[in-house]
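Novice: The amino acid sequence is not available; the structure is as follows:
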């Protein structure tokens, strides 16, 4: 890719390892709330219900179907209900504790530090995340990511989630960057690749789970972050 001056990253599961960090926190809370002892469901049985609820609600947030407050109010109640515990009394407290504590684990995605170190002297690096303002900054400030990025933009701060143009334009403006001189790297095809290319940015799709996606000829697909060195 030629004439690139700015590299924009998604945060969760692109640089900050949300899956790993969330799993650590969920295991801790599941044990603390004694869910298995009281109701007979193991954490292994619970996790798929949480994962499905979380993924669907974040997709709905991306698509403007739910608000931040609705997402937080529904995530764990719906997960427990689908598991067979429709009246789990601690569901909202579980949510509050999860949000408070998930950022105490700050593992980054494999290869993130190597790639950031490689890119830092070649480009100006930025974050554009659909995450909420306070939590996003906590994740970044508690991890190595803070040492590399110059600007941070969230959907909440921009007033619109990716793939909405306002999210990308707000991030570009904050970075004082031109779309044609910028590349966006993320793991959500709709929010990240469709959103970025529609703005005239270059894009690289990070697809570590080998998920199905559409095809855009100009958008490379990588499964490991270190593969970015082949393009940048």
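Specialist: Cool, got the structure. As the structure is a computational prediction, the values presented were derived from the model and not from experiment.

Novice: contacts, neighbours, all on C-alpha from now
Specialist: Noted.

Novice: Give me the secondary structure label for residue 152.
Specialist: strand (DSSP: H, G, I helix; E, B strand; the rest coil).

Novice: Number of residues surrounding it?
Specialist: Per other C-alpha atoms under 10 Å, the neighbour tally for residue 152 reads 22.

Novice: if I pick the closest residue to it other than its chain neighbours, what's in contact with it?
Specialist: Once flanking residues are discounted, residue 152 sits nearest to residue 127: 4.7 Å by C-alpha to C-alpha, 6 or more residues apart in numbering. Residue 127 makes contact with 8-11, 149, 151-153, according to C-alpha atoms under 8 Å, 6 or more residues apart in numbering.

Novice: Residue 127 sits in which helix or strand?
Specialist: strand 124-129 (DSSP states H and E).

Novice: From the chain's centroid, how far away is that strand?
Specialist: In terms of C-alpha atoms, centre = their mean, to the nearest Å, the centre of strand 124-129 is set 12 Å apart from its chain centre.

Novice: then this one, side by side with the first:
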């Protein structure tokens, strides 16, 4: 892989930017600001699989951005049997997006691996995250400068694993699939999507689930040095 790759494409959330940690800190903040006496651990235990489900529906064009933002909170509060008025949920939804980018924890080794790669390859981002949030995340975490192109699902009109977003990203980077590798945490959205258009792939199994389906797999970003 080292010899033929010229372009390295990263997913952002759950790959470089530690979404789980930053999201938990955001909920703690907005619950405190709105005087909501909710056990954070109990809420997150319910919220995280619900959020995962809504993002899958969003990727598949079955829910809108607005439905995702409201539904994941409403369903989580219902799951833990806490009654929250709709206007409060809508306010929390907006506050969550506003405060999420004020926390900017990266996965261990993110800066080191980007420094290691930047002189050898052109680096890029392909993300399904909301455009307004993703740019702020990268700027606030001081990693925006590493990437030559940023491809967001909202600018393309489709989401990973749709081949259109990968082809758009390749065109923007003036890259061919054969010279490109995609690194991400989602087997469906990142790895299978990129593989299906001929890109090399490296699955970031940060939870160490050991479910790589035969794809190249790492459990730490430093391990990319074994491939690149």
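Specialist: Alright, I've got the coordinates. Please read these numbers as outputs of a predicted model, since none were measured by experiment.

Novice: Provide the TM-score value for the superposition.
Specialist: The TM-score (TM-score structural alignment, normalised by the length of structure 2) is 0.95; 226 aligned residues with a C-alpha RMSD of 1.3 Å.

Novice: circling back to that earlier point, with structure 2 superposed, average distance for the strand holding residue 127 of structure 1?
Specialist: Its match in structure 2 and strand 124-129 of structure 1 itself, once the structures are fitted together, sit a mean 0.2 Å apart by mean C-alpha distance after the TM-score superposition for structure 1.

Novice: how about that strand, which residues of structure 2 does it hit?
Specialist: Counting by TM-score structural alignment, strand 124-129 of structure 1 lines up with residues 122-127 of structure 2.

Novice: mind listing the strands for structure 1?
Specialist: For structure 1, the strands defined by DSSP state E occupy 6-9, 124-129, 151-154, 182-186, 202-206, 221-222.

Novice: Let me have those strands in JSON lines, extended by distance to residue 89 of structure 1.
Specialist: Shown next, in JSON lines, are the strands of structure 1 (distance: least, C-alpha to C-alpha, whole Å):
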{"stretch": "strand 6-9", "distance to residue 89 of structure 1": "38"}
{"stretch": "strand 124-129", "distance to residue 89 of structure 1": "32"}
{"stretch": "strand 151-154", "distance to residue 89 of structure 1": "32"}
{"stretch": "strand 182-186", "distance to residue 89 of structure 1": "36"}
{"stretch": "strand 202-206", "distance to residue 89 of structure 1": "38"}
{"stretch": "strand 221-222", "distance to residue 89 of structure 1": "43"}
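
Novice: so which of the ones you listed comes closest to residue 21 of structure 1?
Specialist: strand 124-129 (16.8 Å; C-alpha to C-alpha).

Novice: and the angle from the closest one to strand 182-186?
Specialist: Taking axes from the mean of the first three to the mean of the last three C-alpha atoms, to 10 degrees, one finds strand 124-129 of structure 1 and strand 182-186 inclined to each other by 50 degrees.

Novice: Now do the helices in structure 1.
Specialist: Listed in chain order, the helices of structure 1 (DSSP state H) span 18-32, 35-39, 43-62, 68-83, 91-101, 112-119, 133-141, 155-158, 165-175, 195-198.

Novice: Rebuild the ones you listed as JSON lines, extending it with mean neighbour count.
Specialist: Formatted as JSON lines, the helices of structure 1 follow (neighbours: other C-alpha atoms under 10 Å):
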{"stretch": "helix 18-32", "mean neighbour count": "16"}
{"stretch": "helix 35-39", "mean neighbour count": "12"}
{"stretch": "helix 43-62", "mean neighbour count": "16"}
{"stretch": "helix 68-83", "mean neighbour count": "18"}
{"stretch": "helix 91-101", "mean neighbour count": "16"}
{"stretch": "helix 112-119", "mean neighbour count": "16"}
{"stretch": "helix 133-141", "mean neighbour count": "17"}
{"stretch": "helix 155-158", "mean neighbour count": "19"}
{"stretch": "helix 165-175", "mean neighbour count": "19"}
{"stretch": "helix 195-198", "mean neighbour count": "22"}
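
Novice: Could you report the separation of whatever residue of structure 1 lines up with residue 76 of structure 2 from residue 53 of structure 1?
Specialist: In structure 1, the residue paired with residue 76 of structure 2 according to TM-score structural alignment is residue 79. Per C-alpha to C-alpha, to the nearest Å, residue 79 of structure 1 is found 6 Å from residue 53 of structure 1.

Novice: Ok, residue 122 of structure 1 next?
Specialist: 39 Å.

Novice: Also residue 181 of structure 1?
Specialist: Residue 181 of structure 1 is 37 Å from residue 53 of structure 1, by C-alpha to C-alpha.

Novice: Residue 214 of structure 1 now?
Specialist: On the measure of C-alpha to C-alpha, residue 214 of structure 1 and residue 53 of structure 1 end up 23 Å apart.

Novice: which residues touch the residue nearest in space to the middle of structure 2?
Specialist: Centroid-nearest residue in structure 2, with C-alpha atoms, centre = their mean: residue 13, separated by 2.3 Å. Neighbouring residues of residue 13 of structure 2 by C-alpha under 8 Å, 6+ apart: 19, 127, 129.

Novice: so the second one makes contact with residue 15?
Specialist: No: checked against C-alpha atoms under 8 Å, the pair residue 127 of structure 2 and residue 15 is beyond contact range at 10.4 Å.

Novice: quick one: common contacting residues for those two?
Specialist: In contact with both residue 127 of structure 2 and residue 15: no residue, using C-alpha under 8 Å, 6+ apart.
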